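Undergrad: I need the structure of the sequence given here:
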Amino acid sequence: MSWTPDYPRTVHERRPPGHRPRAPRWTLGFDAPLSLATSDYPALQCAGPDDPAAGPFLERVHACHTGRDGADAPEAWELLSFTDEAGRHNLVHLGYWRDATSHARWLATTPLPRRLAELDAAVPFGAWHEVVQVPLDRVARIHSDPRRAFGLAACPGTRRESRTVNGHFGAARDRLPLSATDPLEAAGPHRHRARPAASEGRRLRAECGHHTAVIRSGRYWQRAEGEQLADYTEALEGWAAGHATYAAIYEHAIAKNRQYGEARTVVTWHEVFVLPRTAAFAYVNCHPATGILPYATSLPAVEPDSPAPYGG
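TA: Below you'll find the predicted structure:
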């Protein structure tokens, strides 16, 4: 038996009457009820993969999953890296939990999050820590293939289930259980900071606006080859670079699903978390375009839990 929150709908759904999606999709079900879903992003921001701070960061990542320190380790996790718009190299440990208490213990006792909480802003690198933790009625998942588990779906006690709430504008909103009773409207106008945040050399705590949506989209093509790989890396990457409409990628995905069917090896998925205003993220000596700094509604400076010595 699978469990997901389900409310009687009092807010009109976006799905047109009689709509039938043209491609199959799957959502996420749980074997048992849970109160909060957590994704946690502690990260290092440095000059490059060979930066001296990278080694100690990776050592703490390893410690999170071994020995005594691994007691409350995330149920699923990924190690990510990317170069951001400022040319900084970012290493990110992304963890998922179904148990919020286990996550709280991990924050309090494990070397990686404790180190970020203690960093002095004078360190010669940046660090950031974003925690996304919401009730399950504020989470929506969709997968193009049930055979691959990514993100929250990689946690034990979860399963992919067929879903038909897709293929129409507003489908992502309709997939959120809370959208049945809450219009999920912003409390005020969207904003972008008039001036960049004075974030370098400082420790800041940034707050987001009510009903901020955090969307993580994923693509997996490790097993793809030949025509499918060439089609994906040429056509869709070109689409992303050219900022074409969402309809273009959707129509293309539909066509390729019909063409390859069960033989399709390029898998896509995304997850949406709609945050309450209480969500807060921390940034230490980061450039002003990091994370939500350009959009944060509040940027109070905070002191580290206790001064930490120089190092990664």
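Undergrad: When you work out contacts or count neighbours from here on, use the C-alpha atoms and nothing else.
TA: Noted.
Undergrad: where along the stretch 1-150 of the chain do the helices fall?
TA: For the stretch 1-150 of the chain, the helices defined by DSSP state H, counting those that start in this stretch occupy 54-63, 100-109, 111-118.
Undergrad: and the ones you listed, which is most packed in?
TA: Greatest average neighbour count among these goes to helix 111-118 (a mean of 20), per mean count of other C-alpha atoms under 10 Å.
Undergrad: remind me, longest helix of this structure?
TA: Secondary structure of the chain per DSSP state H: the longest helix is helix 246-260.
Undergrad: Quick one: the strands in the stretch 151-300 of the chain, in order.
TA: 158-163, 203-207, 212-220, 267-275, 280-284 (DSSP state E, counting those that start in this stretch).
Undergrad: Would you do the same for the sequence below? I want to compare the two.
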Amino acid sequence: MQQNNSQDARTYPLRMPPGWNPPVPAWMSVFDEGVHSVSMSVIGCQHNEDQDVAGFLSDLKQAATGADIVDFARSSDADGRQQTVGILYWLNPEDSARWAGSDRFGAFWSKHAEAGEHGVFREMVNIPLERSETLFSGPEHDHGMSQKRVSLEGPVDRHMYWGGMRDRIPLSADDALEAGGPIRVVEEDGERISVEAHENLCIIRSGQDWTLTEGVQREEYLEQIEPVLDAGMRFLRDNGAEVGCYSCRYMRELDDGFADAERSFGLAYFRTMADLEAWAEHHPTHLAIFNKFLEIAPKYGPALQLRLWHEVSVLPAGRQVAEYVRCSPGTGFLGGIAMQAAEPA
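TA: Got it, this is the predicted structure:
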């Protein structure tokens, strides 16, 4: 989707400074013109560190046959429990809906929801592309939903300034993308709770791939960039309510054999894009990440070996649902329920 930099016909003007020239290049993904919405499902289990989840992963991999993209990853909760997930994408929301209602997925879900060995959850969202944006530090990167893109736009000028993320979302030209209503409990039955997201819940999946780094660049990432990134993700995980973040998983990607890959990402749910923007622009944990990157990346230019990317989406209400069985109160969308309950009446 090509973007017009003109301020004409925009209700909300671009925040891009006049004559802006980004200090480092970036590219955006372009999808087939027939793709208007992408469905994403985060299917996971929450378990103790010593529990074996190989069976869960194998069953999910088999059940996920038919998804356009399947990524596996793991993370740690503040209480020491683990989350191991598959992130599934479909370029056709109808295919996703059929899969969610299929006997194959139903059998998988029933088996693990009823087993009682660990908590399980499913977070299923539909992302209109007019409400989404992607960004990559190099033209060859193809992470997340962009593993199924057809081409690239760029280098783009709408990045590396505060507000660039919003400027890259097409709908932001005429929509303030403000929150509408609370996250709502749809059904609660014993250890199972189903919830539905409110209007304009903001999701960010932001990743790092250091597979190709070597020498000094590898040391700089592992010893200088990653520690401040980890600190920022831990803040959002443990204290996210302070900045409107319902939950944050700092995840290590897994390869085809379910071993750790040299890729990671943060998957966070914010009340609104404005909350995400405020954390990014003003909070010391994100400013430390941003400033460390600016300290290192520009000196390499196109020779930067570290691959960075993200996808940000602001969801419409409806068909944004999640279900949790035996999960901690702050897991995923449940963090929004907890945050709302703590707010003054």
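Undergrad: TM-score for this pair?
TA: Remark: TM-score between the superposed chains equals 0.80 [TM-score structural alignment, normalised by the length of structure 1]; 280 aligned residues with a C-alpha RMSD of 2.8 Å.
Undergrad: how about the strands of the stretch 151-300 of structure 1, which one is nearest residue 148 of structure 1?
TA: strand 267-275 (7.7 Å; C-alpha to C-alpha).
Undergrad: ok, and for stretch 252-268 of structure 1, which residues are buried?
TA: 253, 256-257, 264-268 (16 or more other C-alpha atoms under 10 Å).
Undergrad: Over to stretch 74-84 of structure 2?
TA: Neighbour-count burial for stretch 74-84 of structure 2 flags 74-77, 82-84 (criterion: 16+ other C-alpha under 10 Å).
Undergrad: Throw these into JSON lines and include distance to residue 168 of structure 2, thanks.
TA: As requested, the buried residues of stretch 74-84 of structure 2 are exported to JSON lines (distance: C-alpha to C-alpha, whole Å):
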{"residue": "74", "distance to residue 168 of structure 2": "29"}
{"residue": "75", "distance to residue 168 of structure 2": "29"}
{"residue": "76", "distance to residue 168 of structure 2": "31"}
{"residue": "77", "distance to residue 168 of structure 2": "32"}
{"residue": "82", "distance to residue 168 of structure 2": "34"}
{"residue": "83", "distance to residue 168 of structure 2": "31"}
{"residue": "84", "distance to residue 168 of structure 2": "31"}
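Undergrad: nearest to residue 103 of structure 2, of the residues you listed?
TA: residue 84 (22.8 Å).
Undergrad: In structure 1, what residue corresponds to that closest one?
TA: Alignment note (TM-score structural alignment): residue 84 of structure 2 maps to residue 91 of structure 1.
Undergrad: Who are the contact partners of that match?
TA: 43-45, 54, 79-82 (C-alpha atoms under 8 Å, 6 or more residues apart in numbering).
Undergrad: wait, doesn't residue 29 of structure 1 sit right on residue 162?
TA: No - counting by C-alpha atoms under 8 Å, residue 162 is not a contact partner of residue 29 of structure 1; they are 9.8 Å apart.
Undergrad: Neighbour count: these two, which is higher?
TA: residue 29 (20 against 15; other C-alpha atoms under 10 Å).
Undergrad: deepest of the strands of the stretch 151-300 of structure 1, which one?
TA: Buried most deeply of the strands of the stretch 151-300 of structure 1, by mean count of other C-alpha under 10 Å, is strand 280-284, with a mean of 25.
Undergrad: show me the contacts for the counterpart of residue 187 of structure 1 in structure 2.
TA: Using TM-score structural alignment, the equivalent of residue 187 of structure 1 in structure 2 is residue 180. Contacts for residue 180 of structure 2 were tallied using C-alpha under 8 Å, 6+ apart; they are 198-200.
Undergrad: what does residue 81 of structure 1 align to in structure 2?
TA: Going residue by residue (TM-score structural alignment), residue 81 of structure 1 aligns to residue 74.
Undergrad: Tell me the spacing between the nearest residue in space to its match that is not next to it in sequence and residue 267 of structure 2.
TA: Spatial nearest neighbour of residue 74 of structure 2, excluding adjacent residues (C-alpha to C-alpha, 6 or more residues apart in numbering): residue 84 at 4.2 Å. Separation of residue 84 of structure 2 from residue 267 of structure 2 (C-alpha to C-alpha, to the nearest Å): 13 Å.
Undergrad: need the contact list for residue 142 of structure 2.
TA: 148-149.
Undergrad: just residue 230 of structure 2 next, same as before
TA: Counting by C-alpha under 8 Å, 6+ apart, residue 230 of structure 2 has contacts residue 250.
Undergrad: How much space separates it from residue 55 of structure 2?
TA: Residue 230 of structure 2 is 29 Å from residue 55 of structure 2, by C-alpha to C-alpha.
Undergrad: Around the spatially closest residue to residue 179 of structure 1 that is not a sequence neighbour, how many other residues sit close by?
TA: Excluding the flanking residues, the one nearest residue 179 of structure 1 by C-alpha to C-alpha, 6+ apart is residue 173, at 6.4 Å. Residues within reach of residue 173 of structure 1, counting by other C-alpha under 10 Å, total 22.
Undergrad: Give me the aligned partner of residue 173 of structure 1 over in structure 2.
TA: That one, residue 173 of structure 1, aligns with residue 166 by TM-score structural alignment.
Undergrad: surely its match meets residue 175?
TA: No - the criterion here is C-alpha under 8 Å, and residue 166 of structure 2 misses it with residue 175 at 10.4 Å.
Undergrad: Give me the common contacts of these two.
TA: In contact with both residue 166 of structure 2 and residue 175: no residue, using C-alpha under 8 Å, 6+ apart.
Undergrad: Give me the aligned partner of residue 275 of structure 1 over in structure 2.
TA: Using TM-score structural alignment, residue 275 of structure 1 sits opposite residue 315 in structure 2.
Undergrad: Pull the contacting residues for its match.
TA: Residue 315 of structure 2 neighbours (C-alpha under 8 Å, 6+ apart): 125-128, 131, 199-203.
Undergrad: try 7 Å this time
TA: Shown here is residue 315 of structure 2, whose contacts under the criterion C-alpha atoms under 7 Å, 6 or more residues apart in numbering are 127, 131, 199-202.
Undergrad: Not counting its neighbours along the chain, what's nearest the most centrally placed residue in structure 2?
TA: Among the residues of structure 2, the one closest to the centroid is residue 205, at 2.2 Å (C-alpha atoms, centre = their mean). With C-alpha to C-alpha, 6+ apart as the criterion, residue 205 of structure 2 has its nearest non-adjacent residue at 4.5 Å, and that residue is residue 267.
Undergrad: Surely that neighbour is within a strand?
TA: Yes - Residue 267 of structure 2: assigned to a strand according to DSSP: H, G, I helix; E, B strand; the rest coil.
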